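Student: no sequence for this one, just the structure:
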């Protein structure tokens, strides 16, 4: 049994502009790769967040922080992972990721 299907935001973000990108995002990335059971969804989320922080790709972090929480990671675990990453990926990248995390987690606590 495959993991649950993850809802992509690709269609609403890029549907008119890049239909092939949307198709790959929904069918391959979230329809296949994320559903493979060799890794848990929790593990896939921590790997993805780590890759985004390491690459300085903060634009994608809000979506993946929320997804990570859905997949069982607590905000304090994500913050600890980013703190750990500061020593391996660079302080500015970790600080930028923590800025995004703070906004995401504060907004969630308001909702």
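Tutor: Yep, that arrived. Model, not experiment: these values are computed from the prediction.

Student: For the rest of this, base every contact and every neighbour count on C-alpha atoms.
Tutor: Fine.

Student: Quickly note the distance from the residue nearest the centre of the chain to residue 16.
Tutor: What sits nearest the mean C-alpha location of the chain, by CA atoms, centre = their mean, is residue 64, with 2.1 Å. Distance of residue 64 to residue 16, given as CA to CA, to the nearest Å: 23 Å.

Student: Next one for the comparison:
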């Protein structure tokens, strides 16, 4: 976790929109969305509920935002003074009077530990009962029966697919899910696509991003593939809250 993850979170929380937060930070919208998703993954807690036209903080997100306001203000002040003051002695004196970086650091880490606990079982996230699950630990249904009968297939799934491919650092889990959805749509795998779209939303993909993906798929994989992706996302779209 880096300081910019917290800055991007704060901007998104204050703007209620990843796009406006991106404009404020002078970065691309996907950059904000990705940094927020990375922070949620680090904390293992959903911080925003995503809607087509805006985002809303969850209970955990509101707690994090409220506690970070003072911490970030002190950190910003300390950084500002450090950059502006040439005299090292003056810097240390002013910083000691205005802010204790060690105290801010400790309070921030304590806050993040609390946020993690808030998102774990036996606690609560009132606006979203679905906690983020990056990858399934066990196969279910018909797939589990197949893996039981073909042990090598099961080992490849556990050791290579889940144990290696999905843990590589070149791409985030969220982006890997987007790629997976595109490939499944191109192959007409509607049922699998439904599963991965739901998992994608749990990992920070917005419904608007799914809409954009469907159009992209239609032009690059064919119109039937686009319709396949649209059918897979239909339940998610129709369940979307309307204001």
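Tutor: Yep, it's here. It should be emphasised that the depicted structure is a prediction, and the values quoted were computed from it without experimental measurement.

Student: How alike are these chains, TM-score-wise?
Tutor: Put the two chains on top of each other and the TM-score (TM-score structural alignment, normalised by the length of the first structure) is 0.78; 107 aligned residues with a CA RMSD of 2.4 Å.

Student: In this structure the residue nearest to the centre of the first structure contacts residue 50, no?
Tutor: No - counting by CA atoms under 8 Å, residue 64 of the first structure sits too far from residue 50 to count as a contact (10.3 Å).

Student: contacts for stretch 68-86 of the first structure?
Tutor: If you take CA atoms under 8 Å, 6 or more residues apart in numbering as the criterion, stretch 68-86 of the first structure is touched by 41-42, 45-46, 50, 53-54, 65, 92-95, 97-98, 101, 105.

Student: That one aligns to what range in the second structure?
Tutor: On the second structure, the counterpart of stretch 68-86 of the first structure by TM-score structural alignment is residues 200-218.

Student: gap between that stretch and the chain center?
Tutor: Offset of stretch 200-218 of the second structure from its chain centre (CA atoms, centre = their mean, to the nearest Å): 14 Å.

Student: Within the helices and strands, which one has residue 48 of the first structure?
Tutor: helix 41-55 (DSSP states H and E).

Student: now do residue 56 of the second structure
Tutor: Assigned by DSSP H and E, residue 56 of the second structure belongs to strand 55-57.

Student: Quickly note the distance from residue 100 of the first structure to residue 54 of the first structure.
Tutor: Distance, residue 100 of the first structure to residue 54 of the first structure, using CA to CA: 14 Å.

Student: Revised request: answer the last question for residue 22 of the first structure.
Tutor: Distance from residue 22 of the first structure to residue 54 of the first structure, counting by CA to CA: 24 Å.

Student: What of residue 30 of the first structure?
Tutor: Applying CA to CA, the value for residue 30 of the first structure to residue 54 of the first structure is 21 Å.

Student: With residue 3 of the first structure instead?
Tutor: Separation of residue 3 of the first structure from residue 54 of the first structure (CA to CA): 26 Å.

Student: Tell me the spacing between residue 94 of the first structure and residue 65 of the first structure.
Tutor: In terms of CA to CA, residue 94 of the first structure sits 14 Å off from residue 65 of the first structure.

Student: Over to residue 22 of the first structure?
Tutor: Applying CA to CA, the value for residue 22 of the first structure to residue 65 of the first structure is 21 Å.

Student: which residues in the first structure does the longest helix anywhere in the second structure align to?
Tutor: Assignment by DSSP state H gives helix 59-84 as the longest helix of the second structure. Following TM-score structural alignment, helix 59-84 of the second structure has no partner segment in the first structure.

Student: Pull out the buried residues from that helix.
Tutor: Residues 59-61, 63-65, 68, 71-72, 74-75, 78, 81-82 are the ones in helix 59-84 of the second structure that count as buried (16 or more other CA atoms under 10 Å).
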